[in-house]
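*Asks:* sharing a model prediction with you, sequence too.
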Amino acid sequence: MLSGNDIRQKFIEFFKEKEHKHYESASLIPDDPTLLLTVAGMVPFKPFFLGQKEAPTPRVTTHQKCIRTNDLENVGRTARHHTFFEMLGNFSFGDYFKEESIAWSWEFVTDVLGLDKDKMWISVFTTDDEAERIWNEKCGVPMERIVRLGEEDNWWSAGPVGSCGPCSEIHVDLGPEYGGDENSKLGDPGTDDRFIEIWNLVFTEWNRMEDGSLEPLPKKNIDTGAGLERVAAMVQKKANNFETDLLFPILEEAGRLTDTKYRASEKSDFSLKVITDHIRAITFLINDGVLPSNEGRGYVLRRIIRRAVRHGRLLGTKENFLNVLVDKVVEIMGGAYPEIRTNKEHIQKMVRIEEEKFSHTLDQGMNIVNEEIEKAIEAGEKKLSGEVTFKLYDTYGFPYELTEEICEEKGVEVTHAEFLEKMEEQKERARSAREVVKEKGQDTFIEEFFDKHGKTQFTGYTEHSTKAKILHVKDNNEGNYTIIFDKTPFYAESGGQAADTGKIVGEDIFGTVLDVQKQKDIYMHTVKMAEGGHKLVAGMELELSINKYRRAEIKRNHTATHLLHKALKEVLGDHVQQAGSLVSQDRLRFDFTHYEGVNREQLKEIEKIVNEEVFKNTAVDVAELTMEEAKEKGATMLFGDKYGDKVRVVDVPGFSMELCGGTHVERTGEIGLFNILTETGIAAGVRRIEATTGFTSYKVVNQMEEGIIELSKVLKADASHGQLITKATKVMEELKGAQKEIEALKAKLAGFEANSLFENVEDVNGVKVLMKAFKGKEAGSLRDIVDKAKDKLQSCVVILGTDNEKAVFAVGVTKDLIGKVKAGDLVREIATIAGGKGGGRPDFAQAGGKDGSKVEEALAHGMGLLKEAL
């Protein structure tokens, strides 16, 4: 019997024999601003299907990792719902069409996989006579097992207008025990679990116009997708995907780690399946560079990690187990996706951090949910308020979806509308970020411009100035223009590197380039015109020159990030991965995955390693290679980055080699001096280093020297002979001694003051009362006086206040009198007179007020209240 890995390999080999080029699976982070995640096998090839780009080869085959979370609540409840799944696909871009596609799919499922032809059913679009004929005449499928279905089931379209076409699907009949009877056919009600779709063939042949009419496309395309998990279930004769060899070993390991047997109960099986599915998604999302967060892809990851942890708790385990389960995923899938083997330690550490973080709050959240549910039931209600669900999310980090799930299990409704209302600010922030990206991706002007002119020719790798022709100019008012040229030496902001600045010059024309951005390789220059702006027209030729000094500084910082990345791996470990960067003129910022703060000794070692490479003055090699050549050379590829067939490799021989489109120094010695400024944490498992190079480092070191010289003058010590530290240490010790003496003297002074105040003790209905207003007295001194007075008088009430611009009050009551008057209540009333508030214990309390001038009035008010109480 074929394993899941066998099926995947045989699929690729089969289509390679049919002259298809095998493309490795693309990242789960799609190169498509309209999509959050890669949801189907065709996503990486969408630009080819839509005619936005020319396909590099006419025939392609892939096994593509995919993520879908639109049906999350059904994962684990059904036999075939998954968040992570693999899509086997073969694609034709204007090459072969229906006959080959249908014939090859039939050949593969029957001859290669050996599935029973008599159990196969085919669906075709209602009007697709051609597909029906091919299935019947070329493949031998009986007409009674070919079913025509409508647009909902058997039609694909890119959108309301644009490319579209009919689909045809291959289904396997599991038999009457899964629904219907001997006479049932595909599409009959109640047979969804019986007829299992394993392969979808899309025939993209039409262009839908604005009026709804269809026109033939100049090139017809084929897009097919076969779910590997479903195909494996059919080949291995399993009615449930979770029982295939792709998933069952993970499920068994989850059972071992949680001490749960499969098929012990429907409830525990559900939890085991959720964990099994989710750990695959978690492993591959982190592998592709997604980090847990509260927005976008990071939220998807955080949500499924927390859902999996919660189901572990339902199975009775409080141990962190998800990170251990990663091993089993790597064992099963590491052959097809070797990068998860390489990154296993990183993946496990990220999972463990998030797992531990959530475990700390999970129990508390679960208890609160259950308590609130019990309260609702006791009150005769069947709802949990949005206020509670939001508090759980906002205060305890407890996902709304888990609250909803728990309530569903208990038969209690949740008021989702209320929760959403309270969440609107957070939701709107994430939504707005996605919409901005989406709008950029759907910029019709850029699409039309690209179709007409193609991409901007970037000449900045080899030259600092060039003559270029204006292709488009837009007046943004007040002398500010957006200009697109046919070519440019200006680097557009990308990959963390800041854009170049500079100037454009022509006859009676002068402008300063302030910024450069790009979309779809079209460079848009923001220019402030000093003169000649009104003359700017398409077709005009101008001289474009970058600021060479700024470029040189940026190059130093960019190459330094590559050296820093490698040094971090050497000192901290191979789990370190770049998580973001900023390369500007005056500094560099480098974000990286690590799980604790980097100590001073480690930072010194990292700094030393980078500077050693700088001082070697190694020549930096930059070459354009194919992706295969770059992989063979061992070039580092950054998580989540997108690369084409041709890539730019920046190599510091013997030390660092990375794929990078940025600008770099020719020799490492140009970096000058690398100096780490700060190291901080910015998120769970993510640290940040800020550093300088070149002349900026000189200025930083110079400032440090000036500071040391000034400090030496103040301390009257010679820094050059190491006396500064000795003298500073001695001064600090003397200061500590002096502070102790001052505190002792203050205590004595408070005692003297208290003794002198005893002459002013007033008798109020047999109770000794000491009241006094001060000017500029510290709050601590007031407390000392209260304590002294209580010790001396034994039974008394002490009311003190001081004007320190703002008011400060202290009230003390000996324990024998707190039945009559409480310090906390009295000081609260006193403070209101000075525009403040406060409180405390019955025997001692403090308060503050905004208006120090009201202290005496406030104390008088307090005395009046005290007399009433006594």
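*Replies:* Looks like it arrived, so ask away.
*Asks:* going by C-alpha atoms from here, please, whenever you check contacts or count neighbours.
*Replies:* Noted.
*Asks:* now do the strands in the stretch 151-300 of the chain.
*Replies:* 155-157, 162-173, 195-208, 214-227 (DSSP state E, counting those that start in this stretch).
*Asks:* tell me which of the ones you listed lies nearest to Asn70.
*Replies:* Of all those, it is strand 214-227 that lies closest to Asn70, at 17.0 Å by Cα to Cα.
*Asks:* name the residues that touch that closest one?
*Replies:* Identification of contacts with strand 214-227 by Cα atoms under 8 Å, 6 or more residues apart in numbering yields 41-42, 49, 85-98, 101, 163, 198-209.
*Asks:* change it to 6 Å
*Replies:* 86-94, 198-208 (Cα atoms under 6 Å, 6 or more residues apart in numbering).
*Asks:* next, the angle from it to strand 195-208.
*Replies:* Computed with axes from the mean of the first three to the mean of the last three Cα atoms, to 10 degrees, the direction of strand 214-227 lies at 150 degrees from that of strand 195-208.
*Asks:* and the angle for strand 214-227 with strand 162-173?
*Replies:* Using the same axes, to 10 degrees: strand 214-227 against strand 162-173 is 40 degrees.
*Asks:* Gly838: what secondary structure?
*Replies:* With DSSP: H, G, I helix; E, B strand; the rest coil as the basis, Gly838 sits in strand.
*Asks:* what about it, distance to Ser545?
*Replies:* Here the criterion is Cα to Cα, to the nearest Å. By it, Gly838 lies 65 Å from Ser545.
*Asks:* ok, which stretches of the stretch 651-800 of the chain are strands?
*Replies:* 656-659, 675-683, 686-692, 762-764, 767-775, 796-804.
*Asks:* most tightly surrounded among those?
*Replies:* Stretch with highest mean neighbour count among the strands of the stretch 651-800 of the chain: strand 796-804 (a mean of 24; mean count of other Cα atoms under 10 Å).
*Asks:* what separates it from the chain centre, distance-wise?
*Replies:* Mean-position distance between strand 796-804 and its chain equals 54 Å (Cα atoms, centre = their mean, to the nearest Å).
*Asks:* same check, this time on stretch 763-772
*Replies:* 65 Å.
*Asks:* let's bring in a second one:
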Amino acid sequence: MRTAEVKRRFLDHFSAAGHTVVPSAPLPADDPTLLFVNAGMVPFKPYLLGQVSPPYPRAASVQKCVRTLDIEEVGKTTRHGTFFQMNGNFSFGDYFKEEAIRLAWELSTEGYGLDPERIWATVYHEDDEAYTIWRDVIGLPEERIVRRGKKDNFWSMGVPGPCGPCSELYYDRGPAYGPEGGPEVDEDRYLEFWNLVFMQYERGEGTDKEDYPILGELPARNIDTGMGLERVAALLQGVDNIYEIDEIKPILDAAATLTGARYGANKADDVRLRVVADHVRTALMMISDGVTPANEGRGYVLRRILRRAIRAVRLLGHDGPVLPELLPVARDRMAPSYPEVAADFERISAYAYGEEQAFDATLRQGNAVLDRELSRAGTALPGATAFQLHDTYGFPIDLTVEIAAERGLEVDVDGFRRLMDEQRQRAKQDARAKKRGHADTGLYRDVLDRSGPTEWLAYQSLESDSAVVAILRDGLPAESAGEGEIVGIVLDRTPFYAESGGQDSDAGTLTGPSFTGEVIDVQRPVKGLIVHQVRVTGGSVGVGSAVHAAVDPEWRVGARQAHSGTHVVHAALREVLGPAALQSGSYNRPGYLRLDFSWRGGLSAAARSEVEEAANLAIRRDLPVEVRYMSLPEARSQGALALFGETYDDEVRVVEIGGAWSRELCGGTHVDHSAQIGSIALTGESSVGAGQRRVEAVTGLEAFRYLARERDLVSRLAEQLNTPRAELPDRIGALVERMKQAERQAQELRERLLKAESVAVADAARDLGPALLATARTDLDPRVLAELVRDRLAGRAAVVAVSSPGGFVVALNQEAQKAGLSAGVLVRTALDGKGGGSPALAQGKAPADVDTALATIAELVSRAG
């Protein structure tokens, strides 16, 4: 049974049982505590925690998940992967244990055809109710119902809140997989495939799973189940592990063919092939959901996953392109369940292939640095050097170890790991500090529960008469605020636009009978609640005060121009470049916009000009701007574009400019006709990551001011160069070429002078016994001169000390180091503890007394040995 069919039967089964089928949420989690959705229940947390009333009593989903906590262990076991799919059914105060167990049993035995004689169940050792249901209602023999303790069969979120016992289903794969005796004896033979959580209690504070108290029953009992789709597919396809199912094994086989490795031949190669298969599929799904390679956050996780896959293929012996060979295989296997990966493959592959090209450049750069460091190393490469290669150049430690071994050298891996651990600890501390910096959403939810949602008037009006329902100071509620304070103010109704969808928040004022305040920011910390950051400029304001809220009309005009301008630029990019130029992010404020989009190379000047012209032609045509509300499926069927990674409600707002010319899901404020944008001037185009570009532009009055400044600049250049405007490019190009030629000549002269001076300095070297000492004062590059002299004195222990206005440098060859000398020690001693470096080369600031510094080095050299 194909994995896509396993998924379909699960959803059909629960749909027939009255469950609302909920589409998978995107992988980027809509949760400040998570980077990615890591469990099927994550999208339903607000319902399960009682924070939001569920729109349905029972639901079912197949949720895409990513877990990266133990990414280094991927491939070493055959049961765990980075990307996986979790089948789940949920009840919010509706049915409970008996129906949950019955539905699971029916699907397992009838829907999937699993042998009922090979299914075992575990229950919490105090859960007599679940035990009785399995025995008396389902008819499972007592010998296949196992009572287990809190560690195995009791669920909580790890913090005070909902908790409850669970019941897990295991399938006996037979004696070939291990000994008899049930899950407590061998969980390889008895494979867990479904966990039914009975959420019925509230837990208190506790330090671990064994000692927290149970405070009592929850007011509403919930069901949360999780079935690993890949595990069930492995059982139904008769394969040994998840890496051999139909969605993963073809990727592994393609990697084996590409590298010449044979799966099953040796353990190390098997692990690498599994890493490749897992990571290529994971990357496909992450990019499909809007994640793009970056140096932090979700983008860093994606970058790491892609690079681990490429690295694994390199270690298997293949040096050619990797992702162009493997990513299409992953696409073809995942498309039956997720058609969007095929429809959007041009964008997905652009990011992935661009990242591989960037990583290849990293490897080349890292190899060059590694070659230099290995040539300087003694018998072992220091851990600090390996860490620098990893941290600065992204060079993998296992490649460092492998290349060093080929040279007969070891790597201080323990030192490397120590530095990595220190970095991780710093990152954890930073993350904790950042987390402490976030306001407690519980405070906002209390305000929302007490006062109700904010009536939002941003689409209808720029002013409203409102009442203050809450004041927040430093994350705590307050009764009033006085002049000079900056506080959060919640109103019962507001015309202010809260920052969202890439649009900056409105500016304006709040005024009352004895109060004036400047609105400096507006946010929506929880759904339904709008909080105004207000600087109190006069008087005081208290909870219950009547205020007049007024948006700055000029600000809103500029904001509308910029946001509509963002849509126009997006449509113009797609018109000029094609549909692959799809927006991945944006930001706009009055007069300014930036838009990130998928594209593999920089735009030529001609392409930029064409995009700018297409945008301004749309403005000139005065296209109507219309807003319509519809269901999400209807919007998608009409071709409305959505921002990847965003989560949308069932009803969405669609903004159209010129009908189908620009049709996007958007919650921002817009002009009524495109001509109201005024004009658009592109001010920049740059890279913001592999396969991702950014355009920046100004709109309206800011566009006019920008073009006026450009005109004035051209006029000044033409006047200074005494050249007609039309001839400026050629004239400036000629001047630049002359400057480059002059720089090349100057560099050649410097090199000749350095070479000549190095000969003279080397010839004047003094023999101090343990080593030759060559000294010099120069106006040229002191480091280059010191290295040239050192090379000329090869064969004898030699120390070179060079002083210049730019610094003080000491260089030693290997013979001098073997004599017990160190460049770092010499520099620190000569410069009174300042400066430093390696035993071969060290430097510091130029000393005030050069003679004394050189004399100190001479004395140290003469006493060596």
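*Replies:* Cool, got the structure. Since the structure is predicted, the reported quantities are computational estimates derived from the model, not experimental observations.
*Asks:* can you say which of the strands of the stretch 151-300 of the first structure is nearest to Glu378 of the first structure?
*Replies:* Here strand 195-208 is closest among those (Cα to Cα), at 45.6 Å.
*Asks:* circling back to that earlier point, can you put the strands of the stretch 151-300 of the first structure in TSV and add mean neighbour count and distance to Glu73 of the first structure?
*Replies:* Below are the strands of the stretch 151-300 of the first structure laid out as TSV (neighbours: other Cα atoms under 10 Å; distance: least, Cα to Cα, whole Å):
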stretch	mean neighbour count	distance to Glu73 of the first structure
strand 155-157	17	26
strand 162-173	23	25
strand 195-208	22	21
strand 214-227	19	20
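*Asks:* looking at the ones you listed, which is closest to Leu603 of the first structure?
*Replies:* Using Cα to Cα, the nearest of the strands of the stretch 151-300 of the first structure to Leu603 of the first structure is strand 214-227, at 48.0 Å.
*Asks:* and the closest one against the second structure, how far off on average?
*Replies:* By mean Cα distance after the TM-score superposition for the first structure, the fitted strand 214-227 of the first structure averages 1.2 Å away from its aligned residues in the second structure.
*Asks:* still on that earlier bit, using TSV, lay out the strands of the stretch 151-300 of the first structure together with distance to Gly76 of the first structure.
*Replies:* Listed next are these as TSV, based on distance: least, Cα to Cα, whole Å:
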stretch	distance to Gly76 of the first structure
strand 155-157	28
strand 162-173	22
strand 195-208	17
strand 214-227	17
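*Asks:* nearest to Lys18 of the first structure, of these?
*Replies:* Between the strands of the stretch 151-300 of the first structure, strand 214-227 lies closest to Lys18 of the first structure; by Cα to Cα that is 14.2 Å.
*Asks:* quick revisit: nearest to Lys746 of the first structure, of the strands of the stretch 151-300 of the first structure?
*Replies:* strand 214-227 (80.0 Å).
*Asks:* residues in the second structure aligned with the closest one?
*Replies:* When strand 214-227 of the first structure is aligned against the second structure using TM-score structural alignment, it corresponds to residues 215-228.
*Asks:* just how off-centre is that stretch within its chain?
*Replies:* 32 Å.
*Asks:* distance to Ser3 of the first structure added to the strands of the stretch 651-800 of the first structure, as CSV?
*Replies:* Shown next, in CSV, are the strands of the stretch 651-800 of the first structure (distance: least, Cα to Cα, whole Å):
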stretch, distance to Ser3 of the first structure
strand 656-659, 36
strand 675-683, 40
strand 686-692, 38
strand 762-764, 94
strand 767-775, 86
strand 796-804, 81
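*Asks:* with Ala499 of the first structure as the reference, name the closest of those.
*Replies:* It's strand 686-692; of those, that one is closest to Ala499 of the first structure (Cα to Cα) at 18.1 Å.
*Asks:* mean offset of the closest one relative to the second structure (after superposition)
*Replies:* With mean Cα distance after the TM-score superposition for the first structure, strand 686-692 of the first structure departs from the second structure by a mean of 1.4 Å once superposed.
*Asks:* what range does that strand cover in the second structure?
*Replies:* Under TM-score structural alignment, the match for strand 686-692 of the first structure is residues 692-698.
*Asks:* contacts for the matching stretch?
*Replies:* Contacts of stretch 692-698 of the second structure (Cα under 6 Å, 6+ apart): 591-599, 680-687.
*Asks:* swap in stretch 632-643 of the first structure?
*Replies:* For stretch 632-643 of the first structure, contacts defined as Cα under 6 Å, 6+ apart pick out 288-289, 657-659.
*Asks:* Val810 of the second structure sits in which helix or strand?
*Replies:* Assigned by DSSP states H and E, Val810 of the second structure belongs to strand 807-812.
*Asks:* and after that strand, which helix or strand comes next?
*Replies:* The C-terminal neighbour of strand 807-812 of the second structure among helices and strands, as given by DSSP H and E, is helix 814-818.
*Asks:* contacting residues around the equivalent of His525 of the first structure over in the second structure?
*Replies:* Using TM-score structural alignment as the criterion, His525 of the first structure maps onto His532 of the second structure. Applying Cα under 6 Å, 6+ apart, we find His532 of the second structure in contact with 488-489, 521-522.
*Asks:* take those and keep only those in strands.
*Replies:* 488-489, 521-522 (DSSP state E).
*Asks:* in PyMOL, select just the buried ones from those residues.
*Replies:* Buried residues among those (16 or more other Cα atoms under 10 Å), as a PyMOL selection:
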select buried, resi 488+489+521+522
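*Asks:* would you point out the most distant pair within the ones in strands among the contacts of His532 of the second structure?
*Replies:* Longest span within these, Cα to Cα: Ile489 and Asp521, 10.6 Å.
*Asks:* where's Val329 of the first structure, which helix or strand?
*Replies:* Per DSSP H and E: helix 322-333 holds Val329 of the first structure.
*Asks:* how big's the offset between that helix and the second structure?
*Replies:* Helix 322-333 of the first structure sits 1.7 Å off on average (mean Cα distance after the TM-score superposition for the first structure).
*Asks:* distance between the very next helix or strand once past that helix and the chain's centre?
*Replies:* Downstream of helix 322-333 of the first structure, the first helix or strand assigned by DSSP H and E is helix 339-342. Relative to its chain's centre, helix 339-342 of the first structure lies at 20 Å (Cα atoms, centre = their mean).
*Asks:* need the residues that contact helix 339-342 of the first structure.
*Replies:* Gly334.
*Asks:* matching residues in the second structure for that helix?
*Replies:* By TM-score structural alignment, helix 339-342 of the first structure lines up with residues 340-343 in the second structure.
*Asks:* kind regards, and thank you for your time.
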